[in-house]
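Undergrad: with the sequence up front, the predicted model follows.
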Amino acid sequence: MTVFGYARVSTADQDLTVQQDALKAAGCETIRAEKVSGSTTKGRTELAVLRDFMRNGDTLVVTRIDRLARSIGDLQDIVRSLKEQGVALRATEQPIDTSTAAGKAFLDMLGVFAEFETNLRRERQLEGIAQAKVRGVYKGRKPTVDVAKVRELQAAGMGPTAIAEKLQIGRASVYRVLNTRTARRHNTDANSGNQKRSAAEIERDAKLGLID
């Protein structure tokens, strides 16, 4: 049975010392640390090493549960994986210890509150968008496609695929811009043709004496 520690900060300028000292004081024999965002488990190589290395009966210790995961989904996945391995999870600053019934219950409560907070945040965001739309100030997401640049590159002789590669956007986005431009040009030509035909018709009717 081995006690492993995991420390994490989000940015390179943050210090890991406080977490590492707390983990040493908690009896961790091996400590892995990394400076990477906790918004996802992707790219977190040190955590992956621990999860691969730990065995039945081992314990993983963190200072706080948000050092392990920043979303309820990731936390649940990690806890489920540790449980399948027979590894207990413990936090030094929170009453979390999945080897005990009370610790498991507290972890479950944290998950419920985190999900509740996420739902509230989403509701507040939707309410804010609705109010902004009523006031006429909601602009939505900024466009990710530089329409002017697409047209400039097309005018320079580049095809849709080359434009997409150069601007690092999808070809579908390029086609949408080009098709919109083509449709507008056709509409303009059609309107111009209608005006010309109308003038011709007026002149014909005048010659026939149908109009003054």
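TA: Sure, I can see it. Residues are numbered from 1 along each chain as shown.
Undergrad: okay, CA-based contacts and neighbour counts for the rest of this
TA: Fine.
Undergrad: show me where the chain has helices.
TA: 17-25, 45-53, 72-85, 101-135, 147-155, 160-167, 171-207 (DSSP state H).
Undergrad: hold the first one in mind and look at this next one:
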Amino acid sequence: MLVGYARTSTLDQKAGLEGQKRELNEAGCDRLFIEQVSSVDVRERHKLAEALSYVREGDTLVVTKLDRLARSVAHLLEILDTLTDRGAALRILNMNLDTSTPTGKFMLTMLGGVAEFEREIMLERQREGIAKAKAKGKYKGRKPTARAKAEEVLQMYREGVGGTEIAKRLEIGRASVYRILDEAKGEA
């Protein structure tokens, strides 16, 4: 059985998710596990955990791209170990790679290392660029969206609305709501 897994980092990436679903269906996947969550916090990837639990001996977990599955080589190898223990394989469509063969496993490990190295280089360049822009006074960071809604947060709180609900209604993080409330208490 072919089991598909699709993931995007944010809810805004609807087109990317639809494209992954289409590719997985075209590849012949019988079952799809789909989620919209960042790959950084692997503990929050419930659908990946479900997919890994679902696969059985002889099954193949299918993803469109390596970065949809794992963020690091260590995580990739952990996933591969889980699949191997279950007698299952991994197929990555855009690389035409299948770990049911020794060559496929070897190539995946090598390519995973290259992908991780490439990501680290990109992040290093990004940090350098931000540091240079800050030094020139051209980088201000993103606009503080939650702080701009501080009055609304305080008003809703005074009306008895809870922090989680405030965050949902104003589309800001829960931590931001509580930070605003704590600062308001400190000023009082």
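TA: Received, thanks. Model, not experiment: these values are computed from the prediction.
Undergrad: in contact with Arg86 of structure 2, which residues are there?
TA: 55-57 (CA atoms under 8 Å, 6 or more residues apart in numbering).
Undergrad: of these, buried ones?
TA: Buried subset of the contacts of Arg86 of structure 2 (neighbour count, 16 or more other CA atoms under 10 Å): 55-56.
Undergrad: tell me the one of the contacts of Arg86 of structure 2 nearest Ile92 of structure 2?
TA: Val55 (15.8 Å; CA to CA).
Undergrad: gap between the counterpart of Met122 of structure 2 in structure 1 and Glu115 of structure 1?
TA: Taking TM-score structural alignment, the alignment pairs Met122 of structure 2 with Arg121 from structure 1. Arg121 of structure 1 sits 10 Å away from Glu115 of structure 1, going by CA to CA, to the nearest Å.
Undergrad: neighbour-wise, which of the two wins?
TA: Glu115 (15 against 12; other CA atoms under 10 Å).
Undergrad: how close does the more buried one sit to Ser173 of structure 1?
TA: 35 Å.
Undergrad: now swap in Glu46 of structure 1 and tell me
TA: Per CA to CA, Glu46 of structure 1 is found 38 Å from Ser173 of structure 1.
Undergrad: Met54 of structure 1 too?
TA: Distance from Met54 of structure 1 to Ser173 of structure 1, by CA to CA: 46 Å.
Undergrad: roughly how far out does stretch 96-107 of structure 2 sit from the chain middle?
TA: 24 Å (CA atoms, centre = their mean, to the nearest Å).
Undergrad: what residues of it count as buried?
TA: Those buried within stretch 96-107 of structure 2 under the rule 16+ other CA under 10 Å are 97-100, 104-105, 107.
Undergrad: grab the nearest non-local neighbour of Tyr5 of structure 2.
TA: Spatial nearest neighbour of Tyr5 of structure 2, excluding adjacent residues (CA to CA, 6 or more residues apart in numbering): Phe33 at 4.8 Å.
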